[in-house]
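> no sequence on this one, just coordinates:
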């Protein structure tokens, strides 16, 4: 299978199936000397793992990560970092009734059309469980970025039609509710709405917003490997993501040049704890979402990923079998009524992997900086 490796210099090669023995990833290209242990990665996996609330699947996976290589005495060695998470709570018998049935909204039909067979136990590589590997790799990228003063933070912007109010936005609030919404009032409304969806044996979608703070000017390429294009690929590679925006996104199409253009100004010298910071160029607004011409402009990179409703619902649905026989199906098993809360950290991970990889690529963009690095 092609397409299981992401990145150019910092590369993450993922493997494993939903109901196989485990999920894993090999991260190559990480610089040597980065402090790293399993607790660093586990903190991210704990945000993604199932069974956290009634709004997530009841599958009880500890998602305990083990570092198999690439770390010695608490630091990366510069060699491939192999990570493994064992599956411990598979119930493959829950999927016996759909062995030859194509589930609406799933990849069953297309996977079968491509490979001539499919792993019907939860979708195999098409399952959302494969995001375990993305999060594990993304945790390493996040720690690398933090050494450069760059942070990546994602949160739930909306559940169905219920959106956060930026006037009530408090980032720390996302840790106080089960939906990772930085608005307490919106979270309460969203939880009530999800209760209604569950009672109706239905599901809903939502939007995850992500902000990369501290990215320097000059990261990304001006043509095919634009920073925003790479982020779009990263987000749209996540199962169930059906839309991507950066900055004002689609709203920009309804704006005017006089409004949408971000003006430039000098920041002015500021003193903080006795330190004087040099006057620098900054933007007076951020409609572009932190990129210009596909290259980072030094302001916050703001993006959004839209997730469709969870396709596995308990309502009866009409479909066909592999042999072309029309039938009805009721999907059994343990499924999320909404994907978004567990996807927040997945978005964060993919944004971090993209940013870290492009940062490393940018190190060779200018001769003067190469000469400076090698002392020439």
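Yep, that arrived. This one's a predicted model, so the numbers in the text were calculated from it and none came from an experiment. Residues are numbered from 1 along each chain as shown.

> going forward, measure contacts between C-alpha atoms and count neighbours the same way
Noted.

> Spit out the contact partners of residue 260.
Counting by C-alpha atoms under 8 Å, 6 or more residues apart in numbering, residue 260 makes contact with 252, 287, 288.

> Could you do residue 78 as well?
Listed by C-alpha under 8 Å, 6+ apart, the contact set of residue 78 reads 28, 29, 30, 31, 32, 33, 70.

> In addition, the following structure is provided for comparison:
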């Protein structure tokens, strides 16, 4: 299976399945001398792991990470970093019936058509559990970004019909409620909505918003590998994402040029400012030094207990109720996944930027 490697200079390769012995990632291109321990990575894995709330799958996994290589005496060595997370709570028997049919909204049918075979235990490689490895790698990327003064704030913008009120924005609330919402009132309303969805054996989708600050202007590649294009690729690689937008996003299509253009001004200190940020911090595929704002739309969890229509491998039309342990909404657990993919992309592009100008190369080698 190709397609499991991401990045050019800072590169990761993930491996493992939902119900295999373990999942993991190999990180290549990480500079030597960065302080790194397992707890640095564990903090992010704990935000993603299942069984933490009434709105996540009851599957219990500690998701304890182990560093196998690339770190010595608390510092990265510059050699490949290998991370592993063991699966400890598989119940593969829950999926026996799935081997003979195709679940609506899942990759069962497409995997069969591509490979002629599939790991039906929880979806195998197509399972959301694969993102464990991404989050582990993203924690390393965020360590690098923190040393470069780049910060990422990611949160749940909406769940179903409930959206946060930006006038009540409180970043401290993000991980104080089960839904990763920076608005306590919206989190309560969303929780009530989700309980109704659970009672009706259904699920919900939502939107994750990510804001990057501190990224300098000039990061990104023109034409085919624009920064927004590669961030879009990174976010779309998350299984349940169905839409990505930057800045004003789709709203720009209904705006006039005078409304959508970001007007430049110099402030009293002579520093460049923008009166708006409809571009979302990226112009011509290159960062402009202002906050990058992106949003990812997640579809409802496809595994629901409500009766659904599908077909089996014998060519019969059938009705099914999906058994097993599933999230009624994946958005809260996906917040850290979005943040991780953004971090991985930014580190790779910051490293590439060094080679884009002779003065930066000379500075790096001086």
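Sure thing, it's come through. Not measured: the values here are computed from a predicted model.

> For residue 100 of structure 1, see how far away residue 58 of structure 1 is.
Plainly put, residue 58 of structure 1 is 25 Å away from residue 100 of structure 1 if you go by C-alpha to C-alpha, to the nearest Å.

> do the same with residue 18 of structure 1
18 Å.

> okay, these two: which has more neighbours?
The neighbour count for residue 18 of structure 1 versus residue 100, taken as other C-alpha atoms under 10 Å, is higher for residue 18 (23 against 15).

> Specify the local secondary structure of that one.
In three-state terms, and counting by DSSP: H, G, I helix; E, B strand; the rest coil, residue 18 of structure 1 is coil.

> How about it: what's its closest non-neighbour residue?
Nearest residue to residue 18 of structure 1 in three dimensions, chain neighbours excluded: residue 124, at 5.0 Å (C-alpha to C-alpha, 6 or more residues apart in numbering).

> Count the neighbours of the one you found for me.
Residue 124 of structure 1: 19 surrounding residues under other C-alpha under 10 Å.

> Equivalent analysis for residue 172 of structure 2, please.
Close neighbours of residue 172 of structure 2, defined as other C-alpha under 10 Å, add up to 12.

> wait, is it part of a helix?
Yes: checked against three-state DSSP, residue 172 of structure 2 lies within a helix.

> residues contacting the closest residue to it other than its chain neighbours?
Among residues not flanking residue 172 of structure 2 along the chain, residue 182 sits closest, at 7.0 Å (C-alpha to C-alpha, 6+ apart). Taking C-alpha under 8 Å, 6+ apart, we find residue 182 of structure 2 in contact with 155, 156, 164, 168, 169, 170, 171, 172, 173, 174.

> and the longest helix along structure 1, which stretch of structure 2?
If you go by DSSP state H, structure 1 has its longest helix at helix 340-362. Mapping helix 340-362 of structure 1 onto structure 2 (TM-score structural alignment) gives residues 331-353.

> and that stretch, how far from structure 1 on average?
Mean deviation of stretch 331-353 of structure 2 relative to structure 1 after superposition (mean C-alpha distance after the TM-score superposition for structure 1): 0.4 Å.

> next one: that stretch to chain centre, how far?
Put simply, stretch 331-353 of structure 2 sits 7 Å off its chain's centre (C-alpha atoms, centre = their mean, to the nearest Å).

> do stretch 237-245 of structure 2 as well
9 Å.

> Let's see if you can find the most crowded of the contacts of residue 78 of structure 1.
Neighbour tally across the contacts of residue 78 of structure 1 (other C-alpha under 10 Å): the maximum, 24 neighbours, falls on residue 30.

> Residue 339 of structure 1 contacts residue 306, correct?
No: proximity of residue 339 of structure 1 to residue 306 does not meet the contact threshold set by C-alpha atoms under 8 Å, at 10.7 Å.

> Pull up the overlap in contacts between those two.
By C-alpha under 8 Å, 6+ apart, the residues touching both residue 339 of structure 1 and residue 306 are residue 205.

> more neighbours, these two?
Between residue 339 of structure 1 and residue 306, counting by other C-alpha under 10 Å, residue 339 is the more crowded of the two (26 against 21).

> Quickly note the distance from that one to residue 20 of structure 1.
22 Å.

> what's the answer for residue 129 of structure 1, then?
From residue 129 of structure 1 over to residue 20 of structure 1 the distance is 11 Å, taken as C-alpha to C-alpha.

> just residue 284 of structure 1 next, same as before
According to C-alpha to C-alpha, residue 284 of structure 1 and residue 20 of structure 1 sit 51 Å apart.

> how about the nearest residue to the alignment partner in structure 1 of residue 298 of structure 2, chain neighbours excluded?
By TM-score structural alignment, residue 298 of structure 2 lines up with residue 307 in structure 1. In space, residue 307 of structure 1 comes closest to residue 241 once its chain neighbours are excluded; the distance is 4.4 Å by C-alpha to C-alpha, 6+ apart.

> can you check residue 46 of structure 2 too?
residue 63 (7.4 Å).

> Kindly report the same for residue 347 of structure 2.
Nearest residue to residue 347 of structure 2, sequence neighbours excluded (C-alpha to C-alpha, 6+ apart): residue 141, at 6.3 Å.

> Surely the one you found is in a helix?
Yes: the assignment for residue 141 of structure 2 is a helix, going by three-state DSSP.

> Was I right to think it contacts residue 344?
Yes: if you go by C-alpha under 8 Å, residue 141 of structure 2 and residue 344 touch, sitting 5.5 Å apart.

> can you tell me how far the nearest residue to residue 81 of structure 1 once chain neighbours are set aside sits from residue 77 of structure 1?
With sequence-adjacent residues excluded and distances taken as C-alpha to C-alpha, 6+ apart, residue 81 of structure 1 is closest to residue 70, at 4.2 Å. According to C-alpha to C-alpha, residue 70 of structure 1 stands 5 Å off from residue 77 of structure 1.

> With residue 128 of structure 1 instead?
Distance of residue 128 of structure 1 to residue 77 of structure 1, computed by C-alpha to C-alpha: 31 Å.

> follow-up on the earlier one: aligned to the residue nearest to residue 81 of structure 1, what sits in structure 2?
For residue 70 of structure 1, the residue aligned by TM-score structural alignment is residue 70.

> And residue 373 of structure 1, by the same measure?
Using TM-score structural alignment, residue 373 of structure 1 pairs with residue 364 in structure 2.

> Spatially nearest residue to that match, not counting backbone neighbours?
Nearest in space to residue 364 of structure 2, with sequence neighbours left out and distances taken as C-alpha to C-alpha, 6+ apart, is residue 354 at 7.5 Å.
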